[in-house]
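Peer 1: all I have is the shape, not the residue letters:
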């Protein structure tokens, strides 16, 4: 397992940094961001969107698998 972790770390180290890091770091210093997040819960929206994307992805993978084994048409 340690070999797999080292290999994946090496592969990820070849990828460039995210271009959004500077924007995210700059947003941390905004004084009104906490008040805005109180009225518009962005983190909740992201969590719900992530759960929705995962469930749709699982549905499509399951559908593709069933079509591949010819269980559904």
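Peer 2: Thanks, I have the structure now. Small disclaimer: the values here were computed from a predicted structure and weren't measured.
Peer 1: CA only for contacts and neighbour counts going forward, please
Peer 2: Will do.
Peer 1: helix, strand, or coil at the residue nearest the centre of the chain?
Peer 2: If you average the C-alpha coordinates of the chain and look for the closest C-alpha using Cα atoms, centre = their mean, you land on residue 50, 6.6 Å from that point. Using DSSP: H, G, I helix; E, B strand; the rest coil, the structure places residue 50 in helix.
Peer 1: how near is it to residue 43?
Peer 2: When distance is defined by Cα to Cα, to the nearest Å, residue 50 is 10 Å away from residue 43.
Peer 1: got another, please set it beside the one above:
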């Protein structure tokens, strides 16, 4: 089991090295140093907005994927 986990970790590490670095890393680092960011997040719940937005995007993506598969299988026109 430990060998499989090490193999999976090695593969994921190699996969992450293949992706480019984020162009927003410097900007995010600057925002994390703002002393009043926590107060802004109290009024504007950014993390909840991101979670709801990503769930919405996944739902729309699943709908379009199902639509494409259904059209391909000629279940709908």
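Peer 2: Structure received. Note that the coordinates shown come from a computational prediction; the quantities given were computed from them, not determined experimentally.
Peer 1: one step back: residue in structure 2 paired with the residue nearest to the centre of structure 1?
Peer 2: In structure 2, the residue matched to residue 50 of structure 1 (TM-score structural alignment) is residue 54.
Peer 1: what about its match, distance to residue 11 of structure 2?
Peer 2: With Cα to Cα as the criterion, residue 54 of structure 2 and residue 11 of structure 2 are 26 Å apart.
Peer 1: which SSE is residue 48 of structure 2 in?
Peer 2: With elements taken from DSSP states H and E, the one containing residue 48 of structure 2 is helix 46-72.
Peer 1: next, the buried residues of that helix.
Peer 2: Within helix 46-72 of structure 2, no residue qualifies as buried by neighbour count (16 or more other Cα atoms under 10 Å).
Peer 1: list the superposition-based mean deviation of that helix with respect to structure 1.
Peer 2: Once superposed with structure 1, the aligned residues differ from helix 46-72 of structure 2 by a mean of 0.4 Å; criterion: mean Cα distance after the TM-score superposition for structure 1.
Peer 1: neighbours around residue 14 of structure 2, how many?
Peer 2: Here the number of neighbours of residue 14 of structure 2 (other Cα atoms under 10 Å) works out to 11.
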